[in-house]
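**Student:** I would like to see how this sequence folds:
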Amino acid sequence: MSARGIIIGAPRSGSGKTSVTIGLLRALTRRGLNVRGAKSGPDYIDPGFHAAATGKPGVNLDSWAMGPDLLNTLAASVATDADYVIAESAMGLFDGIPGEAGRSGSAADLARLYRLPVILVLDVSGQSQTAAAIAKGFACYDSDVKIAGVILNRLGSERHKRLTGDAIEALGIPVVGAMLRDPTLTLPERHLGLVQAGEYEDLMGHLDRLADMAESALDIERILELAGPFAPQGNPKTPAALPPPGQRIALAQDAAFTFLYPHLEAGWRAAGAELIPFSPLADEGPADDCDVCWLPGGYPELHAGKLAAADNFRAAMHDFAKTKPVHGECGGFMALGEGLEDADGTRHQMLGLLGHSTSYAQRKMNLGYRRAIFLHDTPFGPKGTEIRGHEFHYARLIDAGTDAPLADLADGQGNALGQFGGKRGHVSGAFFHAIAQA
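**Tutor:** As a prediction, this is how the structure comes out:
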């Protein structure tokens, strides 16, 4: 059977599309269907929930950061072994950045490229018939993006459902779900988005409650009927988004270091690399027989005291960095510095492999797509390598240190942002999350 796909979109973040997506994925998996989840854009948390709900890896499909060949290959990888692919939109359906056609980073790009129908999740709290005007606007905004149906969320009563649903269906747009307000189904959040899937004490219980919601509140059979054929023409010989930084990669992996994109891990493994996990919070260091050490993003600011007390981790990192490359992204970059201020303003000693210091007490949100051209040979590749990625953090530099800058940085539209990050000996790091080579 060829895969069929659908996009779950919304006018904005917070409309309920993540709960709907996870509930659908889990409900279909419980029915015995082979279903895969995908996420538009650079969000690295939601794919973890998709994976937990289905038992299969999630994937990001980012039309801005990924070139067409890579995007098609990743899309084909999820479609090849699936009955249905449920793709969740980031932010609002059409939200992206201006620029090259089809490369805005929005879920609408995926809808146009793969002719995928969209189910629109509308938070109708505080309105009734007005929701029909919103639905009509979405239906008319872009003729290449098909709004196949609507799910009403946060309804207050059966009367509210009738008034809202009748007005939308009068437009010829089917209402395929209606969910009453239920705060117990809300996924908890913190400063970088949802609390991650791996941190729930009863994750599967919560996923099954979302699946029960989907079974009772959504017309799942109708949603499956509305799904369209999904057969991206990917090239299996397309290289990994980033070449493996080494044959054996020591990967920090625990509650403080969690943000490694699924497509990077899969691409490195497919290229023959081995990933050897270790836990800084358990006072472990990288294995001596690894070629490179990678500290991904995460939440070191929530575990700064424990990291500061991890003497074996510190000593092992210093020994490793004497002869082998070490790279830190975002949270990993924070851990590589001299010090980190937690939310209370308490300063904790970090690894000191780079000279900067960061603070989560003096917060400032940094969010957006980024282009980086590296000024040195690094685990990303030789000097001059250009990488597309993004920043999303609240911590800020309070001391830039004196290390050589790592790269020239620009925003998603190419506007120069100056030099960033740090490089000292074999050690490099930056707030930048790499997604793919340009």
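**Student:** going forward, measure contacts and count neighbours with C-alpha atoms only.
**Tutor:** Will do.
**Student:** so what's R371 up against?
**Tutor:** R371 sits next to E386, I387, R388, G389, H390, L409, A410, D411, G412, G414 when contact means C-alpha atoms under 8 Å, 6 or more residues apart in numbering.
**Student:** Could you do G328 as well?
**Tutor:** W294, L295, P296, G297, M334, A335, L336, S428, G429, A430.
**Student:** ok so, going back, using a markdown table, lay out the contacts of R371 together with neighbour count and distance to A10.
**Tutor:** Putting the contacts of R371 into a markdown table (neighbours: other C-alpha atoms under 10 Å; distance: C-alpha to C-alpha, whole Å) gives the following:
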| residue | neighbour count | distance to A10 |
| --- | --- | --- |
| E386 | 20 | 33 |
| I387 | 25 | 30 |
| R388 | 24 | 26 |
| G389 | 24 | 24 |
| H390 | 23 | 22 |
| L409 | 22 | 31 |
| A410 | 19 | 29 |
| D411 | 18 | 25 |
| G412 | 23 | 23 |
| G414 | 13 | 28 |
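**Student:** right, and out of the residues you listed, which lies closest to L353?
**Tutor:** Of all the contacts of R371, L353 sits closest to L409, with 22.1 Å by C-alpha to C-alpha.
**Student:** Following the host helix or strand of that closest one in sequence, what is the next regular element?
**Tutor:** Element membership for L409, per DSSP states H and E: strand 407-411. Next helix or strand after strand 407-411 toward the C-terminus (DSSP H and E): strand 416-420.
**Student:** Let's see this one next, to set against the first:
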Amino acid sequence: MTVPGLMIAAPASGTGKTTVMLGLLRALSENGLAIQPFKSGPDYIDPAFHRAACGRASFNLDSWAMMPGLIDAIAAEASGADMILAEGSMGLYDGVASVGGTGHGASADMARRMGWPVILVVDVSGQAQSAAATAMGFARFDPDLPFAGVILNRVASPRHERLVRRGMEAAGIRVLGALPRRGDLTLPERHLGLVQAVEHPDLDKAIADYAVFLRDHVDLAAICDAASGRGGSTAGQLPLPPAQRIALAQDEAFSFIYPHLLEGWRCAGAEIVPFSPLADEAPAADADLVWLPGGYPELHAGRIASASRFLTGLRHHAETRPVHGECGGYMVLGEALIDKDGARHAMAGLLGLVTSYAQRRMHLGYRHARLLAPVAGMPAETALRGHEFHYSTILEQPDAPLAHVTDADSVAVAETGSHRGRVTGSFFHMIAPAL
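**Tutor:** This next block holds a predicted model:
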């Protein structure tokens, strides 16, 4: 049986779709529905907020980085749910210019493939009937994309709402809700997006407030009625684990790993043993692999540098078994990390990498990588797809490159990762094998 779904999207970032998404997840869950959340695109922060809102694990779906079988395998996580809500990223049609995969990474790709009608969250501040032109353009840009209607956001007054609704009615656009302007319904952000769910001082109350707000101003019944979808293949498989017993760093400094990877590893029988470097915990002594995910080590560099049990255990493990780090985890495997104030903090020293946040430069985009050396159970020549997003600058990288890395346009990038002995690291976050 196909689970009906909707794509919550927007014309651009910053329009309030995350607030709408979280409020809908909580409100519909409170109504007794089992809601399965997804995130379109490579964002690794939002899924934790989705889980907090509805109690079900949220997974990324990505038309550029994932082959059709993997998309179907992840979508199958909705089994047993009453309804799917997927949150888009950036603007509805925003993706990469070249294809090179199953799509170009836009939320519209996923909505079209899964048959999920789009609800467009439109920021109507500073306009009235003109908002209908925006909505109509998005609704008609792709005739094959199912379109459910709009939720108006940041409405200034009842008169403003009436004017906007008249424009939408004239354009034949259904209005599913109108949210008054509220300056207090925002989530704190930092340089990679939202502050992590685990760091939010009172996340449950914030989400509960969103749910009340949505109940008061949107038509929940109409939204549920608009959900639709089509079934996918059941032949797909989640990614296999790189080792049997994996010690996984997990705390506020190490949290950016895609949920479908962990689900695939567990389903294949791997044992994941979490530990906290910030609590100065060493990785499990009997682990086959230590995996340091990305996160915000630059905010905790002093604590990491003084975490002697963690660093000693990590170094001891690397003498006989593999260690891998992604982005922030990669930086911690290096010689030193220089924070935004210019202070140098000694890291694990398992690689020669030295990175700096005193010289900020954004690195953002999809990555295709061909391994030049093995990463745990993944042999050399393995092709991977991933995503890179950080603001650090490489000052020194003396070790051999880990991979040949290109962007979505097949242009080589300088951030190749590196390896030394059994230790490997990359700036890109692995999403999936490129089969």
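**Student:** before we move on, the earlier item: let's see which of the contacts of G328 of structure 1 end up in strands.
**Tutor:** Here DSSP state E is the test, and the contacts of G328 of structure 1 give W294, L295, G297, S428, G429, A430 as lying in strands.
**Student:** related to what we said a few turns ago, can you list the neighbours in contact with the strand holding L409 of structure 1?
**Tutor:** Residues contacting strand 407-411 of structure 1 (C-alpha under 8 Å, 6+ apart): 368-376, 416-421.
**Student:** farthest pair in those residues?
**Tutor:** Among the contacts of strand 407-411 of structure 1, the pair separated by the greatest distance (C-alpha to C-alpha) is G368 and H376, at 23.6 Å.
**Student:** between these two, which one's more packed in?
**Tutor:** Taking other C-alpha atoms under 10 Å, G368 of structure 1 and H376 do not tie; H376 has more neighbours (18 against 14).
**Student:** OK, contacts around the closest residue to G99 of structure 1 other than its chain neighbours?
**Tutor:** Leaving aside its sequence neighbours, G99 of structure 1 sits nearest to Q413 (C-alpha to C-alpha, 6 or more residues apart in numbering; 6.6 Å). Going by C-alpha under 8 Å, 6+ apart, Q413 of structure 1 touches I97, P98, G99.
**Student:** Neighbour-wise, give me the winner out of the residues you listed.
**Tutor:** Result: I97 is most packed of the contacts of Q413 of structure 1 (other C-alpha under 10 Å), 15 neighbours.
**Student:** That one corresponds to which position in structure 2?
**Tutor:** In structure 2, the residue matched to I97 of structure 1 (TM-score structural alignment) is V96.
**Student:** next one: A304 of structure 1
**Tutor:** Under TM-score structural alignment, A304 of structure 1 pairs with A301 in structure 2.
**Student:** which non-adjacent residue is nearest that match?
**Tutor:** H345 (6.3 Å).
**Student:** Trace that neighbour over to structure 1, please.
**Tutor:** Using TM-score structural alignment, H345 of structure 2 sits opposite H348 in structure 1.
**Student:** What of L314 of structure 2?
**Tutor:** Under the alignment (TM-score structural alignment), L314 of structure 2 maps onto M317 of structure 1.
**Student:** Check the contact between that match and P286; I expect there is one.
**Tutor:** Yes: M317 of structure 1 is within contact range of P286, at 6.9 Å (criterion: C-alpha atoms under 8 Å).
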